[in-house]
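Asks: Need coordinates for the below:
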Amino acid sequence: MTQTSIVLLVLFSALMHATWNAFLHASPDRLWQVGMMAVPQLVVAAVAACWLPLPAPSAWPLVILSAIAQVGYTASLIRAYRAGDFGQIYPIARGISPALIALAALVLAGERPGWLAAAAIVLICVGILSLALRGRHFSVDSVPAALMTGVFIAAYTIIDGFGVRTSGNGFAYIAWVYLAASVPLVGTVYLRRGGLRGMFLAPPRRVAEAIGAGIVALTAYGMVVFALQFLPMGVVSALRESSAIFAVVLGWLFLREPLTPRRVVSGLLVVAGAMLIKLGG
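Replies: Prediction:
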């Protein structure tokens, strides 16, 4: 494949990521939605875990920590989507995580950000503050949950960065993380709905949408893993941040959210800042 086709693949992955988040935001029962989305992920992870070698013993604490962070991310995302617009929440959550990762690199590894990274963090902060405004007032209900979602994204990203390197087999590590994170999500919905029959008792269209969203999320992640074989990690990560712009557009097209000039500019600032951090790294 050519470099251009790989770039387009990553951009399509970003669109898919924003799309399954839009389905989640629009769902009348978001907890049920994430539980059903986790069903195909659980199946694929279980099959992969059976065929791949076990991760190294030193990686197992990271598997557990990453799974906890993934579940925390899901819970925080559900809470944020209850209170805020999709085109507001998604860019904040995705945009703040690169800045937090850069801060963690400073604290944990002594990596001081250069002027490019510092400018990027300023762009992200300005963009987020703009997205947090509703009229002349800050949105105090949805923005904290969106920021917490970004914290969990940064947490599992950092944990997985160490986990993949220490596991001896990156795919095995990912499979076990997906398995450990999917079990509590599926189990919660299983218990709440009174068993397997209750889980699938929703209208067939909603069940198909939830399962389909889970497959879309898994496919989008697989595309990123594939692209990492051909492009530098920083480039792939930066291209993925375009999903924040897709989120603003999807919110306008399908969720009837306002597409104000300020929201567009704010989203662009967040994406530009995230790209600068990852490309600069």
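
Asks: contacts and neighbour counts: CA atoms only from here.
Replies: Fine.

Asks: Grab the nearest non-local neighbour of Ile128.
Replies: Ile92 (5.7 Å; Cα to Cα, 6 or more residues apart in numbering).

Asks: Quick check: buried residues in the helix or strand encompassing that neighbour?
Replies: According to DSSP states H and E, Ile92 maps onto helix 86-109. If you call a residue buried by 16 or more other Cα atoms under 10 Å, then helix 86-109 has these buried ones: 86-104.

Asks: Next, the second sequence, to be compared with the first:
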Amino acid sequence: MTDWLISIEGTSTGHSVALILALLAAFLHAVFGALQKGRHDPWLTRGAIDGSYCLMAAPFALFVVPWPEPHMWVIFGAAWVIHCVYKFLQAAAYTKGAYTVVYPVVRGTGPLFTVIGAYLIFNETFSGLQWMGVAVLMAGIFGLALYNMIYLESERDTLNIAMALAVVTGLFVALYTTLDAYGIRATTNPFTFLAWFFMIDGFLFPIIAYRRWHRMADAPAVWPLMQRGIFGGFVAFLSFGSIMMATRLDKVGEAAILRETSTVFAALIGWLVLKETVGPRRVALMALIAAGAVIVEFGG
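Replies: As a prediction, this is how the structure comes out:
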């Protein structure tokens, strides 16, 4: 599998596989976000998920994949810091705002800065038609967020802080997407990066979640929380692993844009699962997001 993936990097086959991986990551990332915003406290859910994928990744990192090259430790350290800040901001934003408000802003802020980072670091360029697709996609995402801001009444008192946190979180999405793409390309075996990344990344939040759970007057039962964490751990492997692999096989900017169709999946999950209202205007805006992604994909 590893040899085959390496052999298709930069080829038409690699482009097709990267497309599939990016769309898979989009759907699973929306599922991941809904898990964190669900019935449990977002900080506790994140701790349960991180602890699960840390423990699941450890045997593969220590005993299965080749060990990282010496230069990878600096990359892992930087990735750990950026992902930790991202997760703090994400949990805080979900604490203050509704899922269908916070998620579009987070995902809408990230793609533009990721495309710029891909240009500066990987010398990737977009055609004029692709830039039009980026504009269409971002118009749909921010239009969805604006619609939610105007019509959402239940969390009006915390909406401004939620939106501010969401924008800053989006900036860190761009940072970690670009750095992760650099990291997975910097090692010979991509699964080395994935296994060690998940083991290292999952270390901190279980400690934070435990301290928060311990201080709660009405702390939730541990087993239902851990069930969500284990399921979320598998989703994280598939979601983040898919997008990281897509950025190795093909252009970082295109993969990042396609991943942001997760906003469409998020709105559907918010409507079907979290029982948040989704009307015809939202449907039209989601169609705009999808159209933008299609333009980016076929405009290259």
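
Asks: Let me see the contact set for Pro42 of the second structure.
Replies: Going by Cα atoms under 8 Å, 6 or more residues apart in numbering, Pro42 of the second structure touches 36, 91, 94-95.

Asks: try Gly267 of the first structure
Replies: Per Cα under 8 Å, 6+ apart, neighbours of Gly267 of the first structure: 91, 127, 131, 244-245, 248.

Asks: mind checking which helix or strand it is in?
Replies: Assigned by DSSP H and E, Gly267 of the first structure falls in helix 261-280.

Asks: again, but for Phe203 of the second structure
Replies: Going by DSSP H and E, Phe203 of the second structure is not in any helix or strand.

Asks: The equivalent of it over in the first structure: how many residues sit nearby?
Replies: Aligning on TM-score structural alignment places Phe203 of the second structure opposite Val183 in the first structure. Neighbour count of Val183 of the first structure, defined by other Cα atoms under 10 Å: 17.

Asks: Make sure Val183 of the first structure is actually in contact with Val43.
Replies: No. Between Val183 of the first structure and Val43 no contact is recorded; they are 10.1 Å apart, counting by Cα atoms under 8 Å.

Asks: hang on, Thr19 of the first structure packs against Val249?
Replies: No. Applying Cα under 8 Å as the test, Thr19 of the first structure and Val249 come out as separate, 10.5 Å apart.

Asks: mind listing the helices in the second structure by residue range?
Replies: 2-7, 12-37, 42-63, 72-96, 99-122, 128-151, 159-186, 190-201, 205-215, 222-249, 252-259, 262-272, 280-298 (DSSP state H).

Asks: If you compare the directions of the third one and helix 12-37, what angle comes out?
Replies: Here helix 42-63 of the second structure runs at an angle of 140 degrees relative to helix 12-37 (axes from the mean of the first three to the mean of the last three Cα atoms, to 10 degrees).

Asks: List the buried residues of helix 42-63 of the second structure.
Replies: Result for helix 42-63 of the second structure [16+ other Cα under 10 Å]: buried residues 42-54, 56-58, 60-61.

Asks: same check, this time on the last one
Replies: For helix 280-298 of the second structure, burial by neighbour count (16+ other Cα under 10 Å) applies to 282, 285-286, 288-297.

Asks: go on, the second one?
Replies: The neighbour-count check on helix 12-37 of the second structure (16+ other Cα under 10 Å) flags 14-15, 17-37 as buried.

Asks: which strands and helices sit next to that helix?
Replies: helix 42-63, helix 99-122, helix 222-249, helix 252-259, helix 262-272 (3 or more Cα pairs under 8 Å, 6 or more residues apart in numbering; DSSP states H and E).

Asks: so which of those gets nearest Val173 of the second structure?
Replies: Nearest of these to Val173 of the second structure, taken as Cα to Cα: helix 99-122 at 5.4 Å.

Asks: That closest one vs the first structure, average distance?
Replies: The superposed helix 99-122 of the second structure is, by mean Cα distance after the TM-score superposition for the first structure, a mean 2.6 Å from where its aligned residues fall in the first structure.

Asks: re earlier: ok, the match of Phe203 of the second structure - contacts?
Replies: Val183 of the first structure neighbours (Cα under 8 Å, 6+ apart): Leu42.

Asks: go again using 10 Å as the cut-off
Replies: Counting by Cα atoms under 10 Å, 6 or more residues apart in numbering, Val183 of the first structure touches 35, 38-39, 41-42, 67, 71.

Asks: want to throw those into CSV with distance to Thr149 of the first structure?
Replies: CSV is the format used below for the contacts of Val183 of the first structure (distance: Cα to Cα, whole Å):
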residue, distance to Thr149 of the first structure
Gly35, 18
Ala38, 18
Val39, 22
Gln41, 20
Leu42, 22
Ala67, 14
Val71, 11
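
Asks: Going by distance to Ala202 of the first structure, which of those residues wins?
Replies: Taking Cα to Cα as the measure, Ala202 of the first structure sits nearest to Gly35 out of these, at 12.9 Å.

Asks: Cool, thanks, signing off.
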